[in-house]
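*Asks:* Build me a model:
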Amino acid sequence: MTRIVVVDNHGQFTHLEHRALRDAGVDTDIVDNTTPPEELDVDGLVLSGGPDMDRIGRCAEYLEMDVPVLGICLGMQIMATQLDGAVSAGDYGGYADVTVRIIDEDDPVVGSLAPETRVWASHADEVTELPTGFTHTATSDVCDIEAMSDTDRDLYGVQWHPEVAHTAEGDELFANFIDCCR
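*Replies:* Have a look, this model is predicted:
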């Protein structure tokens, strides 16, 4: 059975990410972001959202584990900052219902959501510069880089929260990521 753990970055929706994976038939747990990478015997990781870039634990090390990683909100921002991209305060601010346009229909995680999807996202902070090797895969009127991926390293990030009911095709996004982990 495919095993994907959710790395807890102290976000309010971490338990919903865990539930989405469990409901999809995946062997899953929530682990603290200070868990040593060598203790994680997994097929994939989800870096959860969270409130604070100062409390990211060992997330940088998880990006080097050679397993697929999905970064959600803060998880995507961690990915960007640790891999030479950039994050800045967003112009929009808090949570909102947003229409996201899929730029890369071939992307294994967000491509099937094309041409657009409705999502629930926070834009207090957002990725403003892609890390080397990443492709810009989705955009919106609120945030330029809504999603990104590096398919060579199996690293994927979304600014929005696929785990909440307000996101139209969140289950499909998780299913796509699970396929990457199999």
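
*Asks:* switch to C-alpha atoms for all contacts and neighbour counts from now on
*Replies:* Will do.

*Asks:* ok, now which ones touch Thr99?
*Replies:* Glu116, Thr117, Arg118, Val119, Ser140, Asp141 (Cα atoms under 8 Å, 6 or more residues apart in numbering).

*Asks:* Please, which helix or strand holds it?
*Replies:* strand 86-102 (DSSP states H and E).

*Asks:* Name the residues of that strand that are buried.
*Replies:* Ala86, Val87, Gly90, Val98, Thr99, Val100, Arg101, Ile102 (16 or more other Cα atoms under 10 Å).

*Asks:* For the comparison step, fold the sequence that follows:
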Amino acid sequence: MTRIVVIDNHGQFTHLEGRALRDIGVETEILDNDTDPEEINADGIVLSGGPSMDRVGRCADYLDLGVPVLGICLGMQFMAVELDGSTHSGDYGGYADVTVEILDDEDPLIGSLAPETRVWASHADEVDTVPEGFERTARSDVCEVEAMSNPERGLYGVQWHPEVAHTAEGEAVFEAFRTICESR
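*Replies:* As a prediction, this is how the structure comes out:
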């Protein structure tokens, strides 16, 4: 059975991420973000959302474990900053229902959602420059980088929360990530 761990960055939806993975038949465990990377035995890693970049623990170490990583909200923003992209405070804070335009219908994570999907997202902070090797794979009227992907490295990020009921096709995102993890 595919095993994907969720790294807890102290976000309010972390447990829903674990539940969403269990619901699609994935073995999962939620681990604190200060867990020693050598203790992580997984086919993939989800970096959860959270309140602050100052509280991401050892997330940088998890990017080098050789397994696919999906960053959600703060998890994506952290990945961008860690890999020499950049973030900024968004003009539109708080959670809202947003229509996201999928820019690459062949992207392994979100391509199947093309041409657009409805999501639940916070835009208090946003990625404004994707790291080298990444492609911007989704945008909205609220945010120019709603998702990013580097399939070669197995690193993916979404600004929105696929684990919440307000996101129309959230399960499809987790299903695609499971497929990515199983194919590596």
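
*Asks:* Assuming the best superposition, what's their TM-score?
*Replies:* Here the TM-score for the pair of chains, by TM-score structural alignment, normalised by the length of the first structure, is 0.99; 182 aligned residues with a Cα RMSD of 0.4 Å.

*Asks:* what about Trp120 of the first structure, how many neighbours?
*Replies:* Residues lying near Trp120 of the first structure (other Cα atoms under 10 Å) number 21.

*Asks:* How about Asp105 of the second structure?
*Replies:* Neighbours of Asp105 of the second structure using other Cα under 10 Å come to 16.

*Asks:* thinking it is in contact with Pro115, fair?
*Replies:* Yes: with contact defined as Cα atoms under 8 Å, Asp105 of the second structure reaches Pro115; the gap is 7.3 Å.

*Asks:* quick one on the thing from earlier: what's the average distance of the strand holding Thr99 of the first structure to the second structure?
*Replies:* Once fitted to the second structure, strand 86-102 of the first structure is off its aligned match by 0.4 Å on average (mean Cα distance after the TM-score superposition for the first structure).

*Asks:* before we move on, the earlier item: any idea which of the contacts of Thr99 of the first structure has the most stuff around it?
*Replies:* Counting by other Cα under 10 Å, top hit in these: Val119 with 23 neighbours.

*Asks:* Pretty sure that residue sits in a strand.
*Replies:* Yes: secondary structure of Val119 of the first structure (DSSP: H, G, I helix; E, B strand; the rest coil): part of a strand.

*Asks:* can you tell me how far the spatially closest residue to it that is not a sequence neighbour sits from Tyr95 of the first structure?
*Replies:* In space, and not counting its chain neighbours, Val119 of the first structure is closest to Thr167: 4.1 Å by Cα to Cα, 6 or more residues apart in numbering. Relative to Tyr95 of the first structure, Thr167 of the first structure is positioned 12 Å away (Cα to Cα, to the nearest Å).
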